[in-house]
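Novice: Fold the following, please.
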Amino acid sequence: TLTGLGLMMTELVELISGGNVILMLILIAAISLVLGMGIPTTANYILVATLMAPVVVDLGAQAGLPIPLIAVHLFVFYFGIMADITPPVGLAAFAAAAISKEDPIATGFQGALYSLRTAILPFVFIFNPAILLIGVDTWPQTIWVATVSLIAILLFSAATMNWFVTKSRLWESAALLLICFTLFRPDWWLNQVSPPYEELPASEFLSAVAQTPADGRINFVVEGVDLMGEDVRKTVNVPLGEPGEPLERLRGIGLTITQAGDALMISNVDFGSYAKRIGLDVGYDVVAVLRKADQPSSLIPIGLALAATAGVAGLQFARARKQSDRKETGPAR
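Specialist: I've put the predicted structure just below:
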């Protein structure tokens, strides 16, 4: 913006978070919540998308986490909208309280408490874009992602409510949270075993672009100097359109690459293009391309998580049955 507030936000969040992605996202969520207070939906989106979305893209890229733009915008918009039910402003809470004849602040707190059980979803958008059907190309994949996500959010609700089949013990709620995390991010466990990407030299970049299937995405690393004179290294994720000549496919997202031997430099970024929105700029060098590495199947952690869910459910069913039998027989004399 003309005031430079967006740049200040980036610097502020980067300073406080210290480069920690999770802390950065929590700060962004809190700031988006404040920015969204008392603002209509459309203006809310424009505000958080303008001020906070670039912060997530920039800091995520600097941390080596390429985040699709749609996931970023949904993240900040979700928390911006949550301001409608969050006290002390909570316009929706005041409207609901007027209908129910209840205290608006109490209504807001109760609504915010209920909404916290779904606040995990925006974070999942960032770390597991498949839940937004990014990279999901077939109906079986769609059904699988929807089913696993539904189970995960139900388990998260059960854990936060401290009730699954029956009242949960502390360790059972903790186990359900761990299972939920595994279902939402099975790749985290796989990444502890083997790296998710193999870094190839920049000389392989154009061939990787050519080999990317229609409407596929590619990850690559750029380095350069920003307008403030500071060194920048970013990992970015960009979509590519229909198959074709590599340089033409890149121009489709507003990116012009100049090749000098094995060196690749960004010579032009179209104004308003996808490349511009994710922070690419003229003069940056493409230094590496990331290729998906061979990892164990994500079905392994998901299968273990579902087995653990069955185990917790079995224990609670047995405990609930004992409690029911005890009630029927009455207290022992």
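Novice: make it CA atoms for all contacts and neighbour counts henceforth
Specialist: OK.
Novice: Which other helices and strands does the host helix or strand of Ser267 contact?
Specialist: Assessed by DSSP states H and E, Ser267 sits inside strand 263-269. When contacts are defined as 3 or more CA pairs under 8 Å, 6 or more residues apart in numbering; DSSP states H and E, strand 263-269 packs onto strand 255-260, strand 285-292.
Novice: quick one: the strands in the stretch 51-200 of the chain?
Specialist: Under the criterion DSSP state E, counting those that start in this stretch, strands of the stretch 51-200 of the chain are mapped to 197-201.
Novice: just to revisit the earlier point, just the angle between the strand holding Ser267 and strand 255-260, please?
Specialist: With axes from the mean of the first three to the mean of the last three CA atoms, to 10 degrees applied, the angle from strand 263-269 to strand 255-260 works out at 150 degrees.
Novice: Can you check the distance spanned by stretch 95-104, start to finish?
Specialist: End-to-end span of stretch 95-104 (CA to CA, to the nearest Å): 8 Å.
Novice: Please give the structure of this sequence too, so both can be compared:
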Amino acid sequence: MENKFKQISIEEQKLLLEKYDLEASTLKLKGFMGWVVFFGLLFFSLFQLYSAIFQVFPKQILLSIHLGFALSLIFLLFPFRKKRLKEQKITWFDLLLALLSIGVGAYWPLMMDDIVSRTGMMTGLDFYVGLMATLLVLEATRRAVGLPITMISVIFLLYAYFGPYMPGFLVHRGVHLEGLVKTMFFTTEGILGTPLYVSATYIFLFLLFGAFLVKTGVGQYFNDLAVSIAGKRIGGPAKVAIFSSALQGTISGSSVANVVTSGSFTIPMMKKLGYRKEFAGAVEAAASTGGQLMPPIMGAAAFLMVEFIGGVTYWDIAKAAAIPALLYFTGIWIMTHFEAKRIGLKGLKDEEMPNKKEVISKIYLLIPILMVIVLLMSGMSVMRAALWSIVFTVVVSALKKETRIGWKDAVHALVDGARTALSVAAATAAAGIIVGVVTKTGLGLKLANGLVDLADGVLLLTLFFTMLAALVLGMGSPTTANYVITSTIAAPAIILLGVPELAAHLFVFYFGIIADITPPVALTAFAAAGVSGGEPIRTGINSARLAIAAFIIPYMFVLQPELLMIDTTIWKLGWVLLTALAGMVAIGAGMIGFWYRKLRILERIIAIATGLMLIYPDGLTDVMGFIIFAILLTIQFLSNQKNKTKIAQG
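Specialist: Now for the predicted structure:
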């Protein structure tokens, strides 16, 4: 598609990513150290592929090497202070930490037989290596992920050590330093635990899959496909942003990266059509954030869910998340449609549309994503599905010269995938510290019981407090770490009140992601404001308003597990969907203040109340909601027809 809109440059995109996405704030090394890092990233990916294909490494060795690779490369790429990015050089201190990380990563492979033979007894060397590993993880997390999650991890460690001095129900007998180090590095409940295992297996391979997809040009194809489908509709560019960002979420695990890449294309289109800067940025921010909620490849935390919930497969999770994701994007679509009608915006002109024949001719680029769905549905393991998806991507890319992945592209895809995985590895290692403390001290059950007591056993209040916890933690933590924390200390509270385990975990997962667009710390919205030139806080408020569905949907599927396709029939599911969609329309109209015509204040209040009645799972409220909905719709339609007649009569 010929570029007819003024997009921000690649350099401007990089600057925005560095400002709002800590994962992109890395040194651009050249010369000898540049090659060291390049080959380090390449060998990291090759090791992970070898491990996934042949599965010859014991879990502790796999995780230890994975951790060693990640930590050492983080210390070479992420400077001690962000100001050092301008200097573009590695200090002696960074080199020392990288070498210590290699030593920590090599300790288990070199000493495993000796460690196992001692049956839990630690030597002095064990203690110092474990202590060093914990400190290195904290510093690497601070550099690659951010200070908030690092501070949370430190607070949990302090809680473990000072247990006897804690107030009220938080008191415990305490964990001495040696026991704490042992838990952190010499058990499967700490750093080398479930979160890092998921990073070293499922997440890494799907990040590689995304990197290979990018090399085929599928990102630009998503934009062209979205324009072809939605470009000429009312407020077309906004709907393009929604559709494109939903697709982009399958290859990008970062909301900020999604908003900067696809937003550099969609936001200028929206501004040119007449959308306000803040609204244009908000549409892209809300849609890009929702990309992590969209199956088949959801945010990294969804892979953690497989390990945290017993007896479910990744396909079970993806299937359960399908209808909530559909409702989320439908909600944003409805509100942008009403906003476009309110200010009289049309779609794109014919000359601004891509060539449909060219777009259709590249439809084969979607085959790898469809294959992920087919493979997961067939019962194949997540690891095998990811490996085969990479193979399919390479094969499918060869169908045409312009999308073909050569050996140079493949090498760079391996390097890019490993680079993306560094912050995930750090976040999951830090999350392992939190899980280790929760397991060792029994904090999870204590907090769950405390949360239920605080809410006096009322489910809606418990859900509300859990939502607040997830939003606050999500403002400073990546989704993976946020999910680990909330799933261990908050989700159990919901489960205690009889909510299905999958629904409880998806509840905290949703709000951990939505934190990215929730003011005052709405990094995705701020990044979108950087593209649009709008005011950041206003963009954040607009994005939260557009994503109002995301604040409602989790309550819906907790109260109505049928939305997750749990213990339901096709007829019951159809009814729940019908009432939910009608409710979304009413709420969207009330929030925007327009339906067929402009709504008065009282009409807006009634519309929002009607939407909530339709969404709340109760037969009486559903019937009352439908009656009021039908009355509102009729009044709006007749009023609109009357206005059209007046205009026609002059």
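Novice: The strand holding Ser267 of structure 1 corresponds to what range in structure 2?
Specialist: Using TM-score structural alignment, strand 263-269 of structure 1 corresponds to no residues of structure 2.
Novice: what about the longest helix in structure 1?
Specialist: The helix that spans the most residues within structure 1, counting by DSSP state H, is helix 299-329.
Novice: What's the local residue count around Leu67 of structure 2?
Specialist: Close neighbours of Leu67 of structure 2, defined as other CA atoms under 10 Å, add up to 29.
Novice: To clarify, my last question referred to Glu358 of structure 2.
Specialist: What Glu358 of structure 2 shows, counting by other CA under 10 Å, is a neighbour count of 12.
Novice: ditto for Ala285 of structure 2
Specialist: With other CA under 10 Å as criterion, Ala285 of structure 2 counts 37.
Novice: thinking again about what came up before, next, the buried residues of the longest helix of structure 1.
Specialist: Neighbour-count burial for helix 299-329 of structure 1 flags Pro301, Ile302, Ala305, Leu306, Ala308, Thr309, Val312, Ala313, Gln316 (criterion: 16 or more other CA atoms under 10 Å).
Novice: Identify the residue of structure 2 aligned to the fifth one.
Specialist: When structure 2 is aligned by TM-score structural alignment, Ala308 of structure 1 is paired with Ile628.
Novice: so its match touches Thr610, yeah?
Specialist: Yes: applying CA atoms under 8 Å, one finds Ile628 of structure 2 in contact with Thr610, separated by 6.7 Å.
Novice: All the helices of the stretch 401-550 of structure 2, in order from the start?
Specialist: Here the stretch 401-550 of structure 2 has its helices, by DSSP state H, counting those that start in this stretch, at 407-441, 443-454, 459-474, 479-489, 491-496, 501-514, 523-532, 536-546, 548-559.
Novice: again with the stretch 151-300 of structure 1
Specialist: For the stretch 151-300 of structure 1, the helices defined by DSSP H, counting those that start in this stretch occupy 170-184, 186-193, 205-211, 246-251, 274-277, 299-329.
Novice: The stretch 51-200 of structure 2 now?
Specialist: Along the stretch 51-200 of structure 2, counting by DSSP H, counting those that start in this stretch, helices occupy 59-77, 92-117, 124-144, 147-161, 177-185, 194-198.
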